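In: sequence? don't have it. structure:
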């Protein structure tokens, strides 16, 4: 990690010390540059958005997506590196389940992520197997512990996020709290609980967890604002693949209008060529 990357990583660590911040999710360099231009202090990747940009489905249950259809680790690392190389703000990587069950595999994924220039990354406990949708809790903890050991060996600042998908597979809030706290105790710097979207659930998590909480908004319509989440005590807010899905929604509507009607109203709200050229023109700090 060079000095610029290290400085960005140190800034990212500091963002998790106090307060609440919004960490939007990009899927390629262009989307990341636009988010950076809006003034966000950091940008995350979305594995779903990356998969969609490659014409692939997101990591899902194997019954709906064969393992060989999943975006592989090398491809995802390449996209993370492309984004990190082009931004002046820290980048956090969506690493799904670490691209393998074994703790050693997760450790290798973390080492690769550090080399790609990321300042943080998520490791989740979702397996893709309907028979056991979550990794056994003891194994899941060992996977987080292995990730932390890889970070410590690398000797660079890095925010490790332990994600539990308990609520997404209809598990209990008690199990969610237990797993999240176990991941924090094993070395995660922040807990991530997708599916926590109402004030009561989020408030309980903030009170019961022994570390910072990340929640994701944009999975469905939600009345909670960033100010509401800040008041509840949330430390970090991401939006997952929701921006990518919104963009692809517009693309699909445009395609249907062209194919079905032969009209061009989809273009009424496009950004101008000049505006995009200005957004994507390299600045003095970029190469």
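Out: Structure's in. What do you need? Source: prediction; values computed, not measured.

In: From here on, just use CA atoms for contacts and neighbour counts.
Out: OK.

In: tell me how far the ends of stretch 146-163 are from each other?
Out: Criterion CA to CA, to the nearest Å; first-to-last residue distance in stretch 146-163 is 15 Å.

In: in it, what counts as buried?
Out: 146-151, 157-163 (16 or more other CA atoms under 10 Å).

In: Structure two is appended below for comparative analysis:
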């Protein structure tokens, strides 16, 4: 499917009534399971990908090529639109971000997220003008061939500044970002304020506001157009693994060896061949 067609297909999921739930996969089998469950689009998770490689997220420890290969695999296996959770766009300059967007189009991705993080613990959020320039560069490179999400990480980087968050998201929309995202606003009122300020640009929410996990219906009622899970499905799976590990340490083989059957795994893997 050509980039422009994929763009239109993916954007249509955002603009329809209710929007979409877009879970994040971390390997081939998890992607196939999500596709088999009926989800219409999936995403990568930079946290989960880094963890599978034994690395930390947000510190430039995963390369652009590694993430592109990973995202391309998920798309080839499932045939679904894949949104790449591509941290800060993998580069120091807006030109680097443009190169990442172009490579993502060539890899068949449907969407890409560009954060205003820096990878520098001392100054984790980029200056306003730099952040806006990077989103503008991403949009210019995208040419409506891939959905660009402009994201500010103020809240998760210890900067609980709603006004600055709205200022950044509004600026990203003004330079052409297709979707906007500010993970974990403090509460539903803050989320509604963001949605109102940037309308009609669709807003993505990572699970819920920080104070309470809401239902999909509650988030949709508030005006959210895309709900992503980030690393949380991976964290859930790792929680199950830790429980099984503890059971094994205690000598409980039965509890340590429950889970998906080989037959079910075979069914899911067969899906990738069809």
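Out: In hand now; what should we look at? Everything numeric in this text was worked out from a predicted model, so none of it was measured.

In: about what we covered before: adding distance to residue 120 of structure 1 and secondary structure, write the buried residues of stretch 146-163 of structure 1 out as JSON lines.
Out: JSON lines is the format used below for the buried residues of stretch 146-163 of structure 1 (distance: CA to CA, whole Å; DSSP: H, G, I helix; E, B strand; the rest coil):
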{"residue": "146", "distance to residue 120 of structure 1": "15", "secondary structure": "helix"}
{"residue": "147", "distance to residue 120 of structure 1": "11", "secondary structure": "helix"}
{"residue": "148", "distance to residue 120 of structure 1": "11", "secondary structure": "helix"}
{"residue": "149", "distance to residue 120 of structure 1": "14", "secondary structure": "helix"}
{"residue": "150", "distance to residue 120 of structure 1": "13", "secondary structure": "helix"}
{"residue": "151", "distance to residue 120 of structure 1": "10", "secondary structure": "helix"}
{"residue": "157", "distance to residue 120 of structure 1": "8", "secondary structure": "coil"}
{"residue": "158", "distance to residue 120 of structure 1": "5", "secondary structure": "coil"}
{"residue": "159", "distance to residue 120 of structure 1": "4", "secondary structure": "strand"}
{"residue": "160", "distance to residue 120 of structure 1": "6", "secondary structure": "strand"}
{"residue": "161", "distance to residue 120 of structure 1": "8", "secondary structure": "strand"}
{"residue": "162", "distance to residue 120 of structure 1": "11", "secondary structure": "strand"}
{"residue": "163", "distance to residue 120 of structure 1": "13", "secondary structure": "strand"}
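
In: And those, which two are furthest apart?
Out: 157 and 163 (19.2 Å; CA to CA).

In: so how far is stretch 122-141 of structure 2 from its chain's centroid?
Out: Centroid separation for stretch 122-141 of structure 2 versus its chain: 18 Å, with CA atoms, centre = their mean, to the nearest Å.

In: Which stretch of structure 1 lines up against it?
Out: Aligning stretch 122-141 of structure 2 against structure 1 (TM-score structural alignment) gives residues 131-150.

In: for that stretch, which positions count as buried?
Out: Neighbour-count burial for stretch 131-150 of structure 1 [16+ other CA under 10 Å]: 133-135, 140-150.

In: ok, and what's touching it?
Out: 102-104, 106-108, 110-111, 123, 125-128, 160, 162, 165-166, 169, 179, 182-183, 186-188 (CA atoms under 8 Å, 6 or more residues apart in numbering).

In: same thing but at 6 Å, please
Out: 103, 107, 125-127, 183, 186-187 (CA atoms under 6 Å, 6 or more residues apart in numbering).

In: just stretch 243-251 of structure 2 next, same as before
Out: With CA under 6 Å, 6+ apart, stretch 243-251 of structure 2 has contacts from residue 256.

In: So what's the gap between it and the chain middle?
Out: The chain centroid and the centroid of stretch 243-251 of structure 2 are separated by 32 Å, computed with CA atoms, centre = their mean.

In: One more: stretch 204-214 of structure 1?
Out: Counting by CA atoms, centre = their mean, stretch 204-214 of structure 1 comes out at 18 Å from the chain centroid.

In: One more: stretch 7-25 of structure 2?
Out: 12 Å.

In: Kindly report the same for stretch 275-287 of structure 1.
Out: The answer for stretch 275-287 of structure 1 is 24 Å, by CA atoms, centre = their mean.

In: Next: stretch 211-218 of structure 2.
Out: The mean C-alpha position of stretch 211-218 of structure 2 is separated from the chain mean by 18 Å, CA atoms, centre = their mean.

In: before we move on, what about stretch 150-168 of structure 1?
Out: With CA atoms, centre = their mean, you get 12 Å for stretch 150-168 of structure 1.

In: Could you single out the nearest of the buried residues of stretch 131-150 of structure 1 to residue 73 of structure 1?
Out: The closest of these, once distances to residue 73 of structure 1 are taken by CA to CA, is residue 147, at 15.5 Å.

In: Pretty sure residue 251 of structure 1 sits in a strand.
Out: No: checked against DSSP: H, G, I helix; E, B strand; the rest coil, residue 251 of structure 1 lies outside a strand; its state is helix.

In: Aligned counterpart of it in structure 2, please.
Out: Residue 251 of structure 1 maps onto residue 241 in structure 2, by TM-score structural alignment.

In: how far does stretch 183-203 of structure 1 stretch from start to finish?
Out: 19 Å.

In: Then stretch 108-127 of structure 2?
Out: Start-to-end, stretch 108-127 of structure 2 (CA to CA) is 31 Å.
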